[in-house]
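Participant: Here is my input, please return the structure:
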Amino acid sequence: MNGVALIARDELRLMIRNRVAVIAFALLILLTLVASLSSWAHQQGIAELRARHQAEAEQAFDAQPDRHPHRVVHYGSFIFRPLGPLAAFDPGVDAFTGNSMFLEGHRQNSANFGDVRQSSLLVRFGQLTPAFVLQIVAPLLLIFLGYGVLARETERGTLRLLLLQGVSRRQIVLGKLSALGVVAILVGLPAMIGFLLIAGQPGALALPMSVIAVGYGLYLALWIVIIVLVSARAGRSRDALMALVAVWAVVAVLAPRMAPDIASAATPLQNRFQTDVAIARDLRRTGDSHNPDDPHFAAFKQSVLDRYGVTRIEDLPVNYKGLLGMEGERLTSGLFDRYARASYDAQARQNGLVNAIGLISPAIAVRSLSMAAAGTDFAGHRRFLEQAEAYRYDLVQRLNRLQAEDVSYSDDTAQDPGADRRKRIGSDNWRRMPDFAYQPPAGETLATAALPGLAILLAWLAFASLLLSLSTRRLGAR
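Facilitator: I've put the predicted structure just below:
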């Protein structure tokens, strides 16, 4: 057996003899298993709940009686955001962004019913998921197991004895790294069990799962290198422990909590009330379809008359009120899209600043990588919102077109007792409306979105390895 293997075996033997370390390791393994199983069960429950509510909403929409199409526009419909299987590993922003939307004409509503709004404030401090355990808890366990791997040898004077016996500095360091690497593999093994549960679910994508596995492997490897590096540089085990705990507190706890606040202060967002006021103001400037003297809609009316070659809206072959509804929806949706894009751009700048802070915090980098590959980051939420708005606009315009083509203008404007019945169309029209079908991203899209975080972790690991290599040359010189 070579020197590296002997040193690694000796280090592992010392860890096993440490009763506190063994108990802590066992508790972490148990915690990771519980996190994997509970997160998977929670995800399954959420998926079934949302699927059931979606089916009920579609059934309620289809079950409407004969009525005027514009009433259906205001009746609206609920849709629910489906989550991919990888959300069981890392739910990302789903708990904060909401999971359902009410779609109706003339309005673009926001997503509602996020878990944070319905649960204890403890949800804000991190859900018990495999991602949370690997990001926060696992590095702390590695620190307590490995802070003295080299500092202890220096304190006891055994480092010089090893060097005198012909063991090279490089072999000593590689042996210590190997011992901690074995521990890291055992720590990550329960999370991989969770991955196996996810892999059997419909819609699981191999490429994003591989990226996540590689990302967390690099993250734990980085912590191993940092631990050995600090232990090599510190003169005493106590100093190494204090330094490593301070690094963990800043990198894994403080920076990820402060980064969103810094980004929010640097790029403030309009709240919902401010956005609604701004949209209403712009709508008044754009045009009022209820005002016959409004310049925009007066010009629209004339363009419609010219298109059909008539002089009165009563002579049109279609219902002018339906055409008016289509034009009004086109204008309002254009405003909604403009303000939504402005909000998306601001949030993208915020996320860009957070990711930039990830250059000094690998915990932010691995979190960004994990959420991007799982499809539970802001980009995933935006993808849902954009598809929901496209579906809402299409649904409303289909209903407006039904009013234009299936309801006559004379009936639509009549006031006699039987007019209300004549304005209605058959309920089979609602059943022919397409249901919302969320289109999930391809595996290549998710994997590509995770590449920046992966690159940051690689850069961190290369830099830390370089520093460890330089420190190895001076090991035992003092």
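
Participant: C-alpha from now on. contacts and neighbour counts both.
Facilitator: Noted.

Participant: buried residues in stretch 58-74?
Facilitator: Using 16 or more other C-alpha atoms under 10 Å as the test for burial, stretch 58-74 gives 58, 61-62, 64, 66-70, 72-73.

Participant: closest to D337 among those?
Facilitator: Distance to D337 across the buried residues of stretch 58-74 (C-alpha to C-alpha) is lowest for V73, with 19.0 Å.

Participant: Settle this for me: the closest one is touching L399, isn't it.
Facilitator: Yes. Shown here, V73 and L399 form a contact pair, counting by C-alpha atoms under 8 Å, at 6.6 Å.

Participant: hmm, back to that, A204: which of the buried residues of stretch 58-74 is nearest?
Facilitator: A204 lies nearest to E58 out of the buried residues of stretch 58-74, by C-alpha to C-alpha, at 26.0 Å.

Participant: And the residue nearest the centre of this protein?
Facilitator: Among the residues of the chain, D377 comes closest to the average C-alpha position under C-alpha atoms, centre = their mean, at 2.0 Å.

Participant: Next, the contact list for that one, please.
Facilitator: For D377, the contact set (C-alpha atoms under 8 Å, 6 or more residues apart in numbering) comprises 92-94, 368, 371.

Participant: Next up, the contacts around the residue nearest to it when sequence neighbours are not counted.
Facilitator: Nearest in space to D377, with sequence neighbours left out and distances taken as C-alpha to C-alpha, 6 or more residues apart in numbering, is M371 at 4.9 Å. With contact set as C-alpha under 8 Å, 6+ apart, M371 has these partners: 90-92, 377.

Participant: just how off-centre is the longest helix seen in the chain within its chain?
Facilitator: Counting residues, the longest helix found in the chain (DSSP state H) is helix 19-62. Here the centre of helix 19-62 is set off from its chain's centre by 16 Å, with C-alpha atoms, centre = their mean, to the nearest Å.

Participant: For it, which helices and strands make contact with it?
Facilitator: helix 3-17, strand 77-80, helix 130-132, helix 138-146, helix 169-199, helix 428-431 (3 or more C-alpha pairs under 8 Å, 6 or more residues apart in numbering; DSSP states H and E).

Participant: To compare with the earlier structure, here is another sequence to fold:
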Amino acid sequence: MATLILLSAIAALTSWRQMEVARAARAASQHAADSAFKAQPGRHPHRMVHYGSYAIRPVGPLAAFDPGVDAFTGTVLYLEGHRQNSATFGAARESSGLVRFGQLTPAFVLQTLAPLLLVFLGFAGVAREREGGGLVTLRAHGATAMQIIAGKALALAVVALAAAAPALAGLALAAGTAPAEAGIAALIGLASLAYLLGWALVVTAVSALARTAQGALIALIALWAVTVILLPRGAAALAGLVHPLPGRAETELAINADLRRLGDSHNPDDPFFAAFRARLLRQYGVTRIEDLPFNYRGALSAEGERLTASLFARYAARSAGIQRAQLALVDVLSWASPAIAVRRLSMLGAATDLNTHLAFLDQAEAHRYHMVQRLNAMHTTRVSAADDARRSSDAEAERRSRIAAASWREIPDFAFAAPDPAARRAAMAAPFARLLAWLGAALALLLIAARRMEVRA
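Facilitator: From the prediction side, this is the model:
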């Protein structure tokens, strides 16, 4: 027990420290990326479209308790014109494969290791009393079966609380840095205690039902292995089979094929963009693009970006839909595994779940599109069409096609808005209900064990 308490304390301290370092590093990197973009010299706006910028997902205040999917999804997006990139720098890709077995975080200690401790401490609580004749002595002194079992369960629950105390203290400290998160932190703590209390009840009940302490140990280790290890991984694998997600390479090939069908804005004879040019000429009552009251090349770039962005959005929505379907299937299977339910709840509360990551991708893409279209608008209205046409062969025209460096400061910085606490609390209701069902089932099993013990007596 002392070892697990120490491990829980180490997990709380190291996870908090790692998240603080990550928070500072990401904030500094985002500031550096924004500053580098704004510090660019005067140049042609389309060069800035290709120069691009970065969107970096910040660390939430409760991420130290449960980093969630961060290790696997990536946290950095390169934003540039004409394409939508994937998030990079996920710890699972940048570190050894051991990270996939679980990071040493407070959530991992409470959700995976603490139940195993309860199994080893409590499997013989009632069974060994029966084998050694202790139950007969207790009954002779007037103790009922329910009192004996309840006392054993209470003792095991106290052990669970002691093991959880350092992790929950770390959670409280994290919430203290962001008072708006206090309610969420309290829910996460309450759910964790309900989860461990359920294990204390189940361990005691199985110990009372088993004929021998050895049989109780085997049954409980099997239960822990199935519900905590096998079912979560099996549920993820099954979700991937039922709702397969296309790989990045496959998606890139499909996008490139669709882009070719959309048309090529760099080809003056392309049917779609030829029709776009003709529509503008009719709208402004001129016969040549040189006579338009703006730079046609900038307008063409803006139209091309609009088309490609809509295509990217369709593929992103398809991918997000598949991932949400996978998650929904895993949620259904969490009725059979309280470990899935408590992990889902803690990730939702810490804003480190899949939906938060998808929100980051959506907001980063919206920022990318806004940034590129602002630059295309500058190209359209601030660069002379004549200079733009001659800038590759005329040094003076090339110089005049550059716009002032101050223009880049007109584009706002990227700022990610995580789901607010009210939305997260609402999302946590479903997994919390499943945890309460688990607690109710554990209590029912304990009552059954007490009745059977009473009959045996």
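
Participant: before we move on, the earlier item: which one in the second structure is aligned with the residue nearest to D377 of the first structure?
Facilitator: Applying TM-score structural alignment, one finds that M371 of the first structure aligns to M347 in the second structure.

Participant: Likewise for A35 of the first structure?
Facilitator: Checking TM-score structural alignment: A35 of the first structure goes with A11.

Participant: residues touching the closest residue to that match other than its chain neighbours, list them.
Facilitator: Excluding its sequence neighbours, the residue lying closest to A11 of the second structure (C-alpha to C-alpha, 6+ apart) is T105, at 4.9 Å. With contacts defined as C-alpha under 8 Å, 6+ apart, T105 of the second structure is in contact with 11-12, 14-15, 64-67.

Participant: Now do the strands in the second structure.
Facilitator: With DSSP state E as the criterion, the second structure has strands at 53-56, 76-80, 83-84.

Participant: which one of the ones you listed lies closest to F120 of the second structure?
Facilitator: Closest approach to F120 of the second structure among these is made by strand 76-80 (42.3 Å; C-alpha to C-alpha).

Participant: how about that closest one, which residues of the first structure does it hit?
Facilitator: Taking TM-score structural alignment, strand 76-80 of the second structure hits residues 100-104 over in the first structure.

Participant: Likewise for stretch 308-328 of the second structure?
Facilitator: Using TM-score structural alignment, the partner range for stretch 308-328 of the second structure is residues 332-352.

Participant: And the contacts of the matching stretch?
Facilitator: By C-alpha under 8 Å, 6+ apart, stretch 332-352 of the first structure touches 106-108, 260, 263-264, 266-270, 275, 279, 282-283, 382, 393.

Participant: cutoff 7 Å now
Facilitator: Here stretch 332-352 of the first structure makes contact (C-alpha atoms under 7 Å, 6 or more residues apart in numbering) with 106, 108, 263-264, 267, 269, 279.

Participant: Mean deviation, that stretch versus the second structure?
Facilitator: Stretch 332-352 of the first structure, aligned to the second structure and superposed, deviates on average by 0.7 Å (mean C-alpha distance after the TM-score superposition for the first structure).

Participant: And for stretch 206-226 of the first structure?
Facilitator: Mean for stretch 206-226 of the first structure is 1.0 Å (mean C-alpha distance after the TM-score superposition for the first structure).

Participant: against the second structure, where does that stretch fall?
Facilitator: Aligned by TM-score structural alignment, stretch 206-226 of the first structure corresponds to residues 182-202 of the second structure.

Participant: aligned partner of A441 of the second structure in the first structure?
Facilitator: Matched by TM-score structural alignment, A441 of the second structure corresponds to F463 in the first structure.

Participant: And that match, how far from Q415 of the first structure?
Facilitator: 79 Å (C-alpha to C-alpha, to the nearest Å).

Participant: tally of neighbours for the counterpart of R236 of the first structure in the second structure?
Facilitator: Aligned by TM-score structural alignment, R236 of the first structure pairs with T212 of the second structure. As a burial measure, T212 of the second structure scores 18 neighbours (other C-alpha atoms under 10 Å).

Participant: got it, and the one 3 residues further on?
Facilitator: By the measure other C-alpha under 10 Å, the count of residues near G215 of the second structure is 16.

Participant: Could you do L241 of the second structure as well?
Facilitator: Around L241 of the second structure sit 11 other residues, with neighbours defined as other C-alpha under 10 Å.

Participant: mind checking how far it is from L329 of the second structure?
Facilitator: Counting by C-alpha to C-alpha, the gap from L241 of the second structure to L329 of the second structure is 11 Å.

Participant: follow-up on the earlier one: who's more crowded, F463 and Q415 of the first structure?
Facilitator: Taking other C-alpha under 10 Å, F463 of the first structure and Q415 do not tie; F463 has more neighbours (13 against 10).

Participant: From L186 of the first structure, how far off is the more buried one?
Facilitator: Taking C-alpha to C-alpha, one finds F463 of the first structure at 25 Å from L186 of the first structure.

Participant: give me the stretch of the second structure that stretch 59-71 of the first structure matches.
Facilitator: Mapping stretch 59-71 of the first structure onto the second structure (TM-score structural alignment) gives residues 35-47.

Participant: if I pick the closest residue to E104 of the first structure other than its chain neighbours, what's in contact with it?
Facilitator: Once flanking residues are discounted, E104 of the first structure sits nearest to G76: 4.4 Å by C-alpha to C-alpha, 6+ apart. Neighbouring residues of G76 of the first structure by C-alpha under 7 Å, 6+ apart: 102-104.
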